[in-house]
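**Q** missing the sequence, but the structure's below:
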């Protein structure tokens, strides 16, 4: 059995909060980190949990060392989750890559016994040849998309460091995370908000993998508690295209009028180029050319059999997760 004193970085985020909540409920002594303890938006929801809240900035190693004292297990969850930034190197890439290594170095210095490192299927890839399901052996090597590049390089360098110093690291690679308990929208939950508001008029030409945040948190916990866990673990409940997703939403909310037309790729590409040009005038693009290239027009499929077989991971039904996501939005973010 691994130690009960654990640190969760990024504890105010969607995955971080639910992981912190579930660890505390299982009897762990949880130290939950946020970047600014004086920011009510970051700590208000964590304050309701029986955890110790600490201030930590992954780009400032001295703050990590203080938070790591007496810790036996680290859940390195913190990362920037957005697709576009004015300065992607500083705002998206460096915090993931440098911040991740800083966390691992501090963990080693503090003699932390085990690390569960949150990566993403963005580091695995978006589509295999002829629709082949991607596995843990696949890597997203050629992506220029800021988020995907950051997740891929952060995980690669984490493995390089862990192997060099013989550190016990296990990686979790979830698909798009949905489900309740988010206190501000993520790129994964925003789609459902737009559908509820009737703002989504056409469907993006893409297939997407989804997983519930509670199943992601359980995957992390199983990886920490299971002595046989090693390497990467893809967590994907189900991959669906736009029509399949709308079918599920109609079954859940029959009164909602969902879009039934898929935007043609040529229109999506033109729209993304126009949005990119508008950034010159300080506009935040609704979609970027890199996002179109990374996500659109591809058949996405992932194999989660390793997580099921090794971790005993058994995710909830996607329809239930979507229902909980939409109910959470209506009750808490409307």
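**A** Sure thing, it's come through. A quick note: this is a predicted structure, and the numbers were derived from the prediction, not measured.
**Q** only C-alpha atoms for contact and neighbour calcs from this point on.
**A** Fine.
**Q** Residue 322 touches residue 179, doesn't it?
**A** Yes - using C-alpha atoms under 8 Å, residue 322 is in contact with residue 179, at 6.6 Å.
**Q** More neighbours: which of these two?
**A** The residue with the greater number of neighbours, taking residue 322 and residue 179 and applying other C-alpha atoms under 10 Å, is residue 179; the counts read 26 against 23.
**Q** I'd say that one and residue 212 touch.
**A** Yes - Residue 179 lies in contact with residue 212 (C-alpha under 8 Å); the separation is 5.0 Å.
**Q** Need the residues touching each of these two.
**A** Any residue near both residue 179 and residue 212 by C-alpha atoms under 8 Å, 6 or more residues apart in numbering counts here, and that gives residue 321.
**Q** how far away is the closest residue to residue 43 other than its chain neighbours from residue 163?
**A** The spatially closest residue to residue 43, leaving aside those adjacent along the chain, is residue 37, at 6.4 Å (C-alpha to C-alpha, 6 or more residues apart in numbering). Note on residue 37: its distance to residue 163, by C-alpha to C-alpha, to the nearest Å, is 34 Å.
**Q** neighbour count winner among these two?
**A** In terms of neighbours (other C-alpha under 10 Å), residue 37 is the more surrounded of residue 37 and residue 163; the figures are 15 against 12.
**Q** mind listing what residue 257 touches?
**A** By C-alpha under 8 Å, 6+ apart, residue 257 lies in contact with 198, 250.
**Q** Specify the local secondary structure of it.
**A** Each residue gets one of three states, and residue 257 gets coil by DSSP: H, G, I helix; E, B strand; the rest coil.
**Q** neighbours around the residue lying closest to residue 226 once chain neighbours are set aside, how many?
**A** Residue nearest to residue 226 in three dimensions, not counting chain neighbours: residue 311, with 6.8 Å by C-alpha to C-alpha, 6+ apart. Burial of residue 311 is recorded as 23 neighbouring residues (other C-alpha under 10 Å).
**Q** Verify the contact between residue 311 and residue 224 for me.
**A** No - Residue 311 is not in contact with residue 224 according to C-alpha under 8 Å; the separation is 9.6 Å.
**Q** take the one below as the second:
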């Protein structure tokens, strides 16, 4: 059982603005912040989304009391951001478009990700916020092949990598634009967290793409999986790393990869689930597609493009920087995968013989 210490000094409990508060990472951020006593403001695209944030807090067993408020602001427009930043001491920028279906054009994903990051940084700078912590992705780090396939914060995905999906390209371009903005202006700090695949218990009412993979495996909707190795990290540890990057002076101007351990394949993840949930054994993936089949299928199936882009490589991903600089201690991968499945079961997913 992984236990987390409160990384929050009493002197650092200024108001925190959280973007993307209805998402997997954002909902856990809001729960952690309000539980630890931070006054927290959450941006929503429309007032009706406030109810989703409050429902997530109830699922987390957190009563925010008078520490939670909302501001209406959209990544695609300037309106509302000045008001959202008023009186804010910290910013956690989690929001970024993640299409559930292939976008009509790449710009449908790239532009809101890049321009939204710049809007948040600009508004924070004008409001005198000293630092923004931005959620990027390992997609911005390790989707271009290199000898040895070892990746650290020094690496960048080439946005022109052949076959790179639009979402992955958007993360590269948005993070690059954010660093350029900070370099050009010089009076605001940026720290970036680059998570690998984010799993763990979900608080929201809509499964994230990663959590949805586990749900699909457990319910028989993925009898075959592509060969694909990737890093795994628990959402609670992603939030912990954001808070450390928010508070530690050493985080300014730095990127931090969030990964819980060695890369795992989808088929390996299925083996973990089979061991811990034998009732679902007959529904879990029984076959792994070769990279040749993946590449061919990806020509007509957009969902396989990320696997094709990885090319069957096994990335070796370092979390040493987050550990040594910020004292971060992530959960193990098996614990995270099991927590993901347990969360789905608590939310109503029924396994064979248990319903």
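**A** Cool, the structure landed. These numbers were taken from a predicted model, which means no experiment stands behind them.
**Q** hang on, the earlier thing: quick one: map the residue nearest to residue 226 of the first structure onto the second structure.
**A** Residue 311 of the first structure maps onto residue 326 in the second structure, with residues paired by TM-score structural alignment.
**Q** Give the aligned equivalent of residue 220 of the second structure in the first structure.
**A** In the first structure, residue 220 of the second structure lines up with residue 198, judged by TM-score structural alignment.
**Q** Superpose on the second structure and give me the mean offset of whichever strand or helix holds residue 64 of the first structure.
**A** The secondary structure element spanning residue 64 of the first structure is helix 61-68 (assigned by DSSP states H and E). Plainly put, helix 61-68 of the first structure ends up 1.2 Å away from its match in the second structure on average once the two are laid over each other (mean C-alpha distance after the TM-score superposition for the first structure).
**Q** What span of the second structure is that helix aligned with?
**A** Counting by TM-score structural alignment, helix 61-68 of the first structure falls onto residues 78-85 of the second structure.
**Q** Check which residues of that stretch are buried.
**A** Neighbour-count burial for stretch 78-85 of the second structure flags 80-82, 84-85 (criterion: 16 or more other C-alpha atoms under 10 Å).
**Q** Chain neighbours aside, what residue packs nearest to residue 101 of the first structure?
**A** residue 158 (6.2 Å).
**Q** Would you check that the one you found makes contact with residue 102?
**A** No - using C-alpha under 8 Å, residue 158 of the first structure and residue 102 do not qualify as a contacting pair, with a distance of 9.8 Å.
**Q** between these two, which one's more packed in?
**A** Here residue 158 of the first structure and residue 102 are compared on neighbour count by other C-alpha under 10 Å; more neighbours surround residue 158, at 24 against 21.
**Q** what helix or strand does the aligned residue in the second structure for the more buried one sit in?
**A** Using TM-score structural alignment as the criterion, residue 158 of the first structure maps onto residue 178 of the second structure. With elements taken from DSSP H and E, the one containing residue 178 of the second structure is helix 166-185.
**Q** quick revisit: okay, the match of residue 158 of the first structure and residue 195 of the second structure: tell me how far apart.
**A** 17 Å.
**Q** what are the ranges of the strands in the stretch 1-150 of the second structure?
**A** Per DSSP state E, counting those that start in this stretch, the stretch 1-150 of the second structure has strands spanning 16-19, 40-44, 68-72, 90-93, 131-135, 150-151. These are given in chain order.
**Q** so can I have TSV of these showing mean neighbour count?
**A** Listed next are these as TSV, based on neighbours: other C-alpha atoms under 10 Å:
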stretch	mean neighbour count
strand 16-19	26
strand 40-44	25
strand 68-72	18
strand 90-93	25
strand 131-135	26
strand 150-151	17
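**Q** In CSV: those, plus distance to residue 157 of the second structure.
**A** Formatted as CSV, the entries for those read as follows, by distance: least, C-alpha to C-alpha, whole Å:
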stretch, distance to residue 157 of the second structure
strand 16-19, 25
strand 40-44, 29
strand 68-72, 33
strand 90-93, 21
strand 131-135, 16
strand 150-151, 10
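**Q** Tell me which of those sits nearest to residue 314 of the second structure.
**A** Across the strands of the stretch 1-150 of the second structure, the minimum distance to residue 314 of the second structure, taken as C-alpha to C-alpha, is reached by strand 150-151, at 9.0 Å.
**Q** and that closest one, how far from the first structure on average?
**A** Taken against the first structure, strand 150-151 of the second structure registers an average deviation of 1.1 Å after superposition, with mean C-alpha distance after the TM-score superposition for the first structure.
**Q** quick check: angle from the helix holding residue 64 of the first structure to strand 29-34?
**A** Note on geometry: by axes from the mean of the first three to the mean of the last three C-alpha atoms, to 10 degrees, helix 61-68 of the first structure and strand 29-34 are set 160 degrees apart in direction.
**Q** Tell me the gap between helix 61-68 of the first structure and the middle of its chain.
**A** In terms of C-alpha atoms, centre = their mean, to the nearest Å, the gap separating the centre of helix 61-68 of the first structure from the centre of its chain is 23 Å.
**Q** do stretch 39-46 of the first structure as well
**A** Relative to its parent chain, stretch 39-46 of the first structure has a centroid offset of 20 Å by C-alpha atoms, centre = their mean.
**Q** I appreciate the help and will end here.
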